[in-house]
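[1] All I have is the shape, not the residue letters:
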């Protein structure tokens, strides 16, 4: 006797519910409104269906920023859609914590499905904070599937301390190992599915490390060293992949609702137990999928309010603050980067400021600036932190950021491929304000910082300085380990969008300018 079980799952949706790109307002083949159509069709044609969301669901679009700023008295729309689709389980991603404890707690409480949270532990009780470690689902002919959920335990390296106060992020691999063994010992589960908001630290085929082994991603180790897992659903890295590692079927469906994952398990009944006879994974697009009208109607009030909010002019630029070449905007000072530095320094009072061009789709500001322009260029709800650093810390950070560049075979400066694959990490290249410095890319990594001064004098390696960063970088995110544990001088709990809006409210018209304080040379 044979049966089939289908798993359909999402990961790293990042607030993309509507099939549009908010920066341009053009239609795109993305989002939960289209996914809802897929799910409704699947419910008609597939008897044994399991629906899972793998995290990074509620943060990432202007709609969700607008919701958090103005409409938290209403249901979280991303949770509301998943409730309407009657999904079976969810997992928390690292970005679920970005809006703080209240927003996250409300989202969890509103969910009509269990949040699988095996390794996010309440420090006082020692128990999972947000939901059970696993669930057992029973399907037709008594097919039993166990689903266990874990989140990358690297969250404290990025998140604001107050957002995760009272929580312990236990090692994802060790936690998963414990609960898979528990399931095998205590339940007659025919299938074990691990939903992991994390990715792969090694090449799927060769096992060669693809990143520094920090524990952020442990997917390869999970497959190799935890017996009994049939399927590993992954995310976090925004990769598009399927494969087999040690007979564990793995899949990751990219990001921003461009794809969803579908896993098909062919089962054979042997001695009253079901065995996996065959398993396949596919990544599927939303091309030619019509958006679900119920979902569109549900989102309509918030979507209309968001569009009105986005189109509101809030300021003006005198001169040119547009970005046409993101590489050049990182090699030489750009007026848009200068603007962000000016905002951070005025708000914080710090003499030194650090920022990044967050991705290659940032276009800077045209002559009239709307909220749409702000959220398109600064898509993360970062706050600001002022740290006390030594000159040696600053030099170490500049050496770290200089790794972003390499020379190609013709001797030209290009982006280090490690910052592009397997996941783009352009946000991990920093530009500094308030100091003067030169980066020599032809020199060995760790020896690239040349001229380094502060207010016309060489930077003193033993003296302390105050510098303002976004909270991600201040916590050491992006392998800036020199910032971990440093004294916090000021913690500014206003997100970047609010800070930029306040700056425009004060000055109204901003002149495009640069302070030519750094050089990136061969």
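    Received, thanks. A quick note: this is a predicted structure, and the numbers were derived from the prediction, not measured. Numbers count the residues shown, from 1 in each chain.

[2] When you work out contacts or count neighbours from here on, use the C-alpha atoms and nothing else.
    Fine.

[3] ranges for the helices of the stretch 51-200 of the chain?
    Remark: helices assigned in the stretch 51-200 of the chain by DSSP state H, counting those that start in this stretch are 62-70, 77-85, 101-110, 172-186.

[4] With residue 121 as the reference, name the closest of those.
    helix 172-186 (10.7 Å; C-alpha to C-alpha).

[5] Which positions within that closest one qualify as buried?
    172-173, 175-177, 179-180, 183-184 (16 or more other C-alpha atoms under 10 Å).

[6] Let's have the helices of the stretch 51-200 of the chain in TSV, adding distance to residue 40.
    TSV is the format used below for the helices of the stretch 51-200 of the chain (distance: least, C-alpha to C-alpha, whole Å):
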stretch	distance to residue 40
helix 62-70	24
helix 77-85	8
helix 101-110	22
helix 172-186	31
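
[7] These: which one's closest to residue 21?
    helix 62-70 (10.0 Å).

[8] alright, now check it against this:
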């Protein structure tokens, strides 16, 4: 360190959501009830508080899997031409700085994803594409900030951002991606992107890793967060996702192989926060200290009306669709032993799935093939008596219809 370049400090706060899965409010569409502490309209208040209490610069990222996961997401995809998608509006209202992609964001096809990306002010980033492209998605991103240092000087800071996801996405969404997009392994994609960001002049690098932590030293092509942290040099903070866990745990480490790390759960229930203490010398910036934590909405965190209003049209369309009568039966059904053995509710759901598929493939080269429906139990018994059991059956029947939805063609390709 030269005498002309005194040592100084600055603070950078990184906020992150992940695996929101279209929980834009706390409304559980299938059960028609609100879940406390869930939804982007509630988390918006938490985000505002975290920003307002930051000591220095603050960035907000999303780590993917935002388009799919609730009937609201399916409705937005099914009626894309006449229902404005709320997610881009929410991203814009909350001033996200960058968005990473998750595997489920391809569930409605590339054209639908491209239209959603086009409506977001925040750049969308994904470095996992080995070939092919998604319009509007870039592999790396540089964010310019000016930060006030402990010596009173204001200095420029360049934050590099990239994103990776499981390569199995190409298999899980093969009907959309085969012949169009090939995906690279997580570690190799991360290494390539970090090298590029370093060459582009990034002072600090944030990795949006839509993958679980896994374990360093073990080969896990789907959950490679720990492996990236151990093998890819130059990453200063890592946001994890995909497995819906919460990290750090209460008594757990706040880093992953030395890299500050958070995984902000699922369904907009938690906000991830990494605070970096940055040191500056005449040779540039480095991380001098860090803290990682999860912020859960408290009693004071009420839904932000402006965000709830953005979600209202899509929620109304979803309610209208789910209120339609699908079928009637005079027979009694229950799910008392649903997790132990198949029963009449499973048979009903399987028959509904087969009927929907048979109607859609009629007259095609698939029409003569045998149809087999696989039904997984989702509930057993009922904590609130028979009314709950009846509701559970209704929910499962509707879920079965949504699972068949992807076979129905639309002007935008096939549904999820």
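    The structure has been received and is ready for your questions. If you're wondering where the values come from, they're calculated on a predicted model, not measured in any experiment.

[9] center of structure 1 - which residue?
    Centroid-nearest residue in structure 1: residue 95, 5.5 Å away (criterion: C-alpha atoms, centre = their mean).

[10] so what corresponds to that one in structure 2?
    Residue correspondence to structure 2 (TM-score structural alignment): residue 95 of structure 1 is matched to residue 104.

[11] ditto for residue 18 of structure 1
    In structure 2, residue 18 of structure 1 lands on residue 25 (TM-score structural alignment).

[12] was I right about its match contacting residue 310?
    No - Residue 25 of structure 2 is not in contact with residue 310 according to C-alpha atoms under 8 Å; the separation is 10.2 Å.

[13] And these two? Which one has more around it.
    residue 25 (25 against 20; other C-alpha atoms under 10 Å).

[14] Just give the nearest non-adjacent residue to the more buried one, would you?
    In this structure, residue 25 of structure 2 finds its nearest non-sequential neighbour in residue 39, 3.9 Å apart by C-alpha to C-alpha, 6 or more residues apart in numbering.

[15] Over to residue 176 of structure 2?
    Nearest to residue 176 of structure 2 is residue 109, by C-alpha to C-alpha, 6+ apart, at 5.5 Å.

[16] Residue 278 of structure 2 now?
    residue 287 (4.6 Å).

[17] Kindly report the same for residue 217 of structure 1.
    Nearest non-adjacent residue to residue 217 of structure 1 (C-alpha to C-alpha, 6+ apart): residue 199, at 4.8 Å.

[18] what about the residue mapped onto the one you found from structure 2, how many neighbours?
    If you follow residue 199 of structure 1 across to structure 2 using TM-score structural alignment, you land on residue 212. Residue 212 of structure 2: 22 surrounding residues under other C-alpha under 10 Å.

[19] same thing with residue 325 of structure 1?
    Residue 325 of structure 1, neighbours per other C-alpha under 10 Å, totals 12.

[20] hang on, the earlier thing: does the residue nearest to residue 278 of structure 2 really touch residue 275, like I thought?
    No - here residue 287 of structure 2 does not reach residue 275: they are 10.2 Å apart, not a contact under C-alpha under 8 Å.

[21] Neighbour count for these two, which is higher?
    Neighbours were counted for residue 287 of structure 2 and for residue 275 using other C-alpha under 10 Å; residue 275 has more, 22 against 18.

[22] so which strand or helix has the nearest residue to residue 368 of structure 1 once chain neighbours are set aside?
    Leaving out its chain neighbours, the residue that sits closest to residue 368 of structure 1 by C-alpha to C-alpha, 6+ apart is residue 316, at 4.6 Å. Using DSSP states H and E, residue 316 of structure 1 falls within strand 313-318.

[23] and that strand, how far from structure 2 on average?
    By mean C-alpha distance after the TM-score superposition for structure 1, the fitted strand 313-318 of structure 1 averages 2.5 Å away from its aligned residues in structure 2.

[24] tell me, whichever helix or strand comes after that strand lands on which residues of structure 2?
    Proceeding N to C from strand 313-318 of structure 1, the next assigned helix or strand is strand 321-322, under DSSP H and E. Alignment note (TM-score structural alignment): strand 321-322 of structure 1 is matched to residues 333-334 of structure 2.

[25] any idea how far residue 145 of structure 2 is from the residue nearest to residue 25 of structure 2?
    29 Å (C-alpha to C-alpha, to the nearest Å).

[26] Residue 254 of structure 2 too?
    Counting by C-alpha to C-alpha - residue 254 of structure 2 and residue 145 of structure 2 are separated by 25 Å.

[27] the more surrounded of the two?
    More crowded of residue 254 of structure 2 and residue 145, by other C-alpha under 10 Å: residue 254, with 20 against 15.

[28] Do I have it right that the more buried one meets residue 275?
    No - between residue 254 of structure 2 and residue 275 there is no contact under C-alpha under 8 Å: 10.9 Å.

[29] residues shared between the contacts of those two?
    291-292 (C-alpha atoms under 8 Å, 6 or more residues apart in numbering).

[30] picking up where we left off before, am I right that the match of residue 199 of structure 1 is in contact with residue 243?
    Yes - applying C-alpha under 8 Å, one finds residue 212 of structure 2 in contact with residue 243, separated by 5.4 Å.

[31] before we move on, the earlier item: what's near enough to touch the residue nearest to the centre of structure 1?
    So residue 95 of structure 1 contacts 56-59 (C-alpha under 8 Å, 6+ apart).

[32] at 10 Å instead, please
    Neighbouring residues of residue 95 of structure 1 by C-alpha atoms under 10 Å, 6 or more residues apart in numbering: 12, 14, 55-60, 104, 155, 158-159, 236, 380-381.
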